[in-house]
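# Mind folding the following:
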Amino acid sequence: MTDRVEHRYGPAGIRLVTASFRSHHFVPHAHGEYAIAAVERGVEAVRYRGGTEHVPAGSLLLIDAETIHAGRPATDEGWDYRVFYVPAALLTELAGHRPRFTAVTPHDSGLARRLVRLHRAGSPLAATEEALSDVLARYAGVSVPEPEEPAVVRRVRRALAADLQHTPSLDELAALAGMPRFRLLRAFRRATGVTPHGYLLQLRLRHAQQLLAAGHPVARAAAESGFHDQSHLHRHFRRAFAATPGSFARNDVQAGRRRGS
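Here you go, the predicted model:
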C-alpha cells in the first residue's frame, strides 16, 4: 500500500489531517499549530525533545507548537493516525495560558477513540473544544520558559527571519556571529535542534503555509517565501509534511474560487 494523506479544515481554523504511512520519513520540521494526534494502527517513531518516542495504536501524540520534530515508521507496517492541528491562540484560550504538553505519547485508548470519532465526523466546535480541553487537563501544564539562548544564536535567527529571499553562506553567518563556523553550527544546533540553513527552511515553509492558507496561489507562496520555484516548494513540502502545497489551502477559500469570488 502507498502512503496516503488528506487535509481539510474544521471549525475555528483547526486543520484536520487523516494519514496512512508505510514508508514516509518526515525530515525535522515544526508547525505553527499544536499537533494532537490519535494513532489508529501501527507504530510511529517520533524524534522530539532530544529523544525518540514510539507511539502505538491507542496512543496520543502531543506536539507543542513551534517545536521541531521528525517521524518515521517504527515497524514495516507503518502507522495510521488522525491529527488535529490546533491554532496556538485557540489552545491558549482553552487552557487559560500558553500550554506545554508534559506527556508526549500517552496511551489513552478511550480518549484516542473519542478524538477519532470527532475527527471523522467533523464535529461542531463545542464538541471539539470539550475534547481538546480534556486533553489539556490530562496532559498539559503551563509553558515553561526555555533557557535563555546565546546572544549569537538570537542574532543569527533574527537575521535569517529578516530576509527569507537571501540564503547566506555559513561564512557570512559566522562573521555575523563573530565566531568560527563550526562553533556557530554547534551552538545553533544545540539551541534550536537544526542548522542555520535548516532553520531558514522552517521559516520559509511556515511563511508559505500562511500565504496558502490565506488563499494566495502556489507560485506566489513559493516566490515570497524564498523558494527557487514551485517545484522547489513542492519538494520540501513533501519531505516535511508528506503533502502538496495545495492541500494547505483552506476549504472556504477553495469554495470561494469555485463560486468565482
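# Please count neighbours and contacts with C-alpha atoms only from this point.
Fine.
# List the buried residues of the lengthiest strand in the chain.
Looking across the chain with DSSP state E, the single longest strand is strand 34-48. For strand 34-48, a neighbour-count test (16 or more other CA atoms under 10 Å) marks 34-48 as buried.
# Check stretch 134-147 too.
Applying 16+ other CA under 10 Å to stretch 134-147 flags 135-136, 139-141 as buried.
# for stretch 95-112, same thing?
95, 98-102, 104-107, 109, 111-112.
# distance between the ends of that stretch?
20 Å (CA to CA, to the nearest Å).
# Give me the contacts around that stretch.
For stretch 95-112, the external contacting residues (CA atoms under 8 Å, 6 or more residues apart in numbering) are 38-39, 53-56, 58-64, 91-92, 133, 136, 139-144.
# next one: stretch 9-21
2-8, 73, 78-87, 90, 119, 122, 124-125, 250-251.
# which parts of stretch 212-223 are buried?
Those would be 212-213, 215, 218, 221-223, for stretch 212-223 by 16+ other CA under 10 Å.
# Now render those residues as JSON lines, adding secondary structure and distance to residue 178.
As requested, the buried residues of stretch 212-223 are exported to JSON lines (DSSP: H, G, I helix; E, B strand; the rest coil; distance: CA to CA, whole Å):
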{"residue": "212", "secondary structure": "helix", "distance to residue 178": "37"}
{"residue": "213", "secondary structure": "helix", "distance to residue 178": "38"}
{"residue": "215", "secondary structure": "coil", "distance to residue 178": "41"}
{"residue": "218", "secondary structure": "helix", "distance to residue 178": "38"}
{"residue": "221", "secondary structure": "helix", "distance to residue 178": "33"}
{"residue": "222", "secondary structure": "helix", "distance to residue 178": "32"}
{"residue": "223", "secondary structure": "helix", "distance to residue 178": "31"}
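# how close does residue 96 get to residue 7?
Going from residue 96 to residue 7 by CA to CA gives 28 Å.
# Let me know the secondary structure of residue 16.
Secondary structure, DSSP: H, G, I helix; E, B strand; the rest coil: residue 16 is strand.
# So what's the residue count around it?
Neighbours of residue 16 under the rule other CA atoms under 10 Å: 23.
# Now do it against residue 36, distance only.
From residue 16 across to residue 36, the span is 10 Å (CA to CA).
# Identify the contacts common to those two.
By CA under 8 Å, 6+ apart, the residues touching both residue 16 and residue 36 are 83-85.
# and this one, so I can compare the two:
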Amino acid sequence: MPEQPPAAAVPHLRSEVQRLRVFDLEQVRHQQHGQEWVPHWHGEWSFGAIVRGECRCSVAGRPFVARTGDVVAIAPGVVHTGALSAPQYRGSVLVTMLYVPTAWLLHEGLQAPAHSGVVHMPRLAERARSLAGTAEVQAWLRRVVPALRRSLRAGSSAIEPPLPSAAVRALIERVQVAVAGGETSVAGLAGHCGVSRERVHRVLTQWVGMAPGDYLRAVRLHRARQMLLAGEPAASVAVACGFADQAHFTRWFRRSFGYTPGDLLQAAVRG
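Now for the predicted structure:
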C-alpha cells in the first residue's frame, strides 16, 4: 500500500477586528480552529453568526453547541466561554461577531431579545460571511435583532439564568462597588463586603460564573480595553492594570477577546 502524504498543517488565522465609527459598533471575524476563550463578558449585546464550523459555548452556565447556520445572542454582562472547531470543514471555521451598544439599538428603535440564546437562521448566518463596512453591518443587524427577539422568548432556545436571592444580589453589588473602588484581591473583596473569602468564592462562582480571581482579572482586562481605546500605549496599560509584563497582558487579552491589544489599537485607528 503506497504511503499516504502527511496531512497539510492548518494555518494559523488571526481574528480580524474592525471598529465602526457609529456608536462604537465592533465587528470581529474569528477563523482559527481550536481557538478558545476564558470566561468573560461584554458591556454590549453580542450577536454572532456561525458561518462555517461550530462553537462549543457556555452562556450563563448553560453549555450548548452552536453550529453552521446558527445565530447567537448574548446579553450584556452575561459570562460566557467558547471554543471553535470545524470537524466537517478540514480545519476551516468562520464566526462573525458584532458587539452592539444599547445606544445603537435605541437609536434604531430596536428592542433587544428578552434573553441570551441561539436560533438556527441559516440565511441570515450566511449573509454575515462577507459583511463589509458600516452600512452592511447595520442592515444585517436591523434584520437579525427583530428576528432574534421574536424567537428568544421564554422557550427552549432562550438562556434564562435563575435569579439570585436579594441577599446574594446585595453581595454581588458590594463586590462590584469594591472592584470599582480599586480593590484587587479576594481578601480585600471579602473584607469590604464583611463576609468570608469562601462566601465570596461561592457566590461569584455560582451566580456570576467565575471564580473571584478570574472575575478580578476580567475586570482588569475590561479596564485595559477602555484605556487602549482611549489611546494609551499597550505597555503602559499592561503596567497600570497589574499584569506582570506586556506578553502576559497580551496572552490574557487574546484569550478573553479573541484578538490582541495591538489588533484593537490598529482597528481604532482604521475606524
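# TM-score of the superposition?
With the length set by TM-score structural alignment, normalised by the length of structure 1, the two chains reach a TM-score of 0.82; 246 aligned residues with a CA RMSD of 2.7 Å.
# before we move on, back to that, so which of the buried residues of stretch 134-147 of structure 1 are in strands?
140-141.
# Please produce JSON lines containing the buried residues of stretch 134-147 of structure 1, extended by distance to residue 233 of structure 1.
Output for these, formatted as JSON lines (distance: CA to CA, whole Å):
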{"residue": "135", "distance to residue 233 of structure 1": "34"}
{"residue": "136", "distance to residue 233 of structure 1": "34"}
{"residue": "139", "distance to residue 233 of structure 1": "35"}
{"residue": "140", "distance to residue 233 of structure 1": "34"}
{"residue": "141", "distance to residue 233 of structure 1": "36"}
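# those helices in structure 1, which residues are they?
Using DSSP state H, the helices of structure 1 run over 88-95, 109-121, 125-139, 151-162, 170-177, 181-192, 196-213, 218-224, 230-241, 251-258.
# and among those helices, the most buried is which?
Mean neighbour count, computed with mean count of other CA atoms under 10 Å, is highest for helix 196-213 among the helices of structure 1, reaching a mean of 21.
# For that helix, grab the matching residue range in structure 2.
Helix 196-213 of structure 1 lines up with residues 212-229 of structure 2 when matched by TM-score structural alignment.
# Please enumerate residues in contact with that stretch?
Applying CA under 8 Å, 6+ apart, the contact partners of stretch 212-229 of structure 2 are 39-40, 179, 184-186, 200-201, 204-205, 234, 237-238, 241-242, 252-253, 256, 261, 264-265, 268.
# aligned partner of residue 97 of structure 2 in structure 1?
Aligning on TM-score structural alignment places residue 97 of structure 2 opposite residue 83 in structure 1.
# next one: residue 36 of structure 2
Match for residue 36 of structure 2 (TM-score structural alignment): residue 25.
# Let me know whether its match touches residue 78 as I believe.
No: taking contacts as CA atoms under 8 Å, residue 25 of structure 1 lies outside contact range of residue 78: 10.3 Å.
# any residues in contact with both of the two?
Common neighbours of residue 25 of structure 1 and residue 78 (CA under 8 Å, 6+ apart) are residue 72.
# For these two, indicate the residue with more neighbours.
residue 78 (19 against 16).
# who's in contact with that one?
Contact analysis of residue 78 of structure 1 by CA under 8 Å, 6+ apart lists 20-23, 42-44, 72.
# Recalculate using a threshold of 10 Å.
Contact analysis of residue 78 of structure 1 by CA atoms under 10 Å, 6 or more residues apart in numbering lists 3, 20-24, 41-45, 72.
# With residue 94 of structure 1 instead?
88, 129-130, 132-133, 136.
# try it again with 8 Å
Residue 94 of structure 1 is in contact with 129, 133, counting by CA under 8 Å, 6+ apart.
# And it? What does it align with in structure 2?
By TM-score structural alignment, residue 94 of structure 1 lines up with residue 108.
# Tell me how far residue 6 of structure 1 lies from residue 127 of structure 1.
Counting by CA to CA, the separation of residue 6 of structure 1 from residue 127 of structure 1 is 22 Å.
# what do you get for residue 188 of structure 1?
Distance, residue 188 of structure 1 to residue 127 of structure 1, using CA to CA: 42 Å.
# shouldn't residue 249 of structure 2 be in contact with residue 238?
Yes: Residue 249 of structure 2 lies in contact with residue 238 (CA under 8 Å); the separation is 5.7 Å.
# picking that back up, as TSV, the shared contacts of residue 16 and residue 36 of structure 1 with neighbour count would be great.
Putting these into TSV (neighbours: other CA atoms under 10 Å) gives the following:
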residue	neighbour count
83	24
84	24
85	22
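# So which of the residues you listed belong to strands?
Assignment to strands by DSSP E places the following of these there: 83-85.
# Is it possible to get JSON lines of the contacts of residue 78 of structure 1 that adds distance to residue 154 of structure 1?
Putting these into JSON lines (distance: CA to CA, whole Å) gives the following:
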{"residue": "3", "distance to residue 154 of structure 1": "38"}
{"residue": "20", "distance to residue 154 of structure 1": "38"}
{"residue": "21", "distance to residue 154 of structure 1": "36"}
{"residue": "22", "distance to residue 154 of structure 1": "38"}
{"residue": "23", "distance to residue 154 of structure 1": "36"}
{"residue": "24", "distance to residue 154 of structure 1": "33"}
{"residue": "41", "distance to residue 154 of structure 1": "41"}
{"residue": "42", "distance to residue 154 of structure 1": "40"}
{"residue": "43", "distance to residue 154 of structure 1": "36"}
{"residue": "44", "distance to residue 154 of structure 1": "33"}
{"residue": "45", "distance to residue 154 of structure 1": "30"}
{"residue": "72", "distance to residue 154 of structure 1": "30"}
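# Tell me how many other residues crowd the counterpart of residue 9 of structure 1 in structure 2.
Mapped onto structure 2 by TM-score structural alignment, residue 9 of structure 1 lines up with residue 19. By other CA under 10 Å, 22 other residues sit near residue 19 of structure 2.
# mind checking how far residue 19 of structure 2 is from residue 38 of structure 2?
22 Å.
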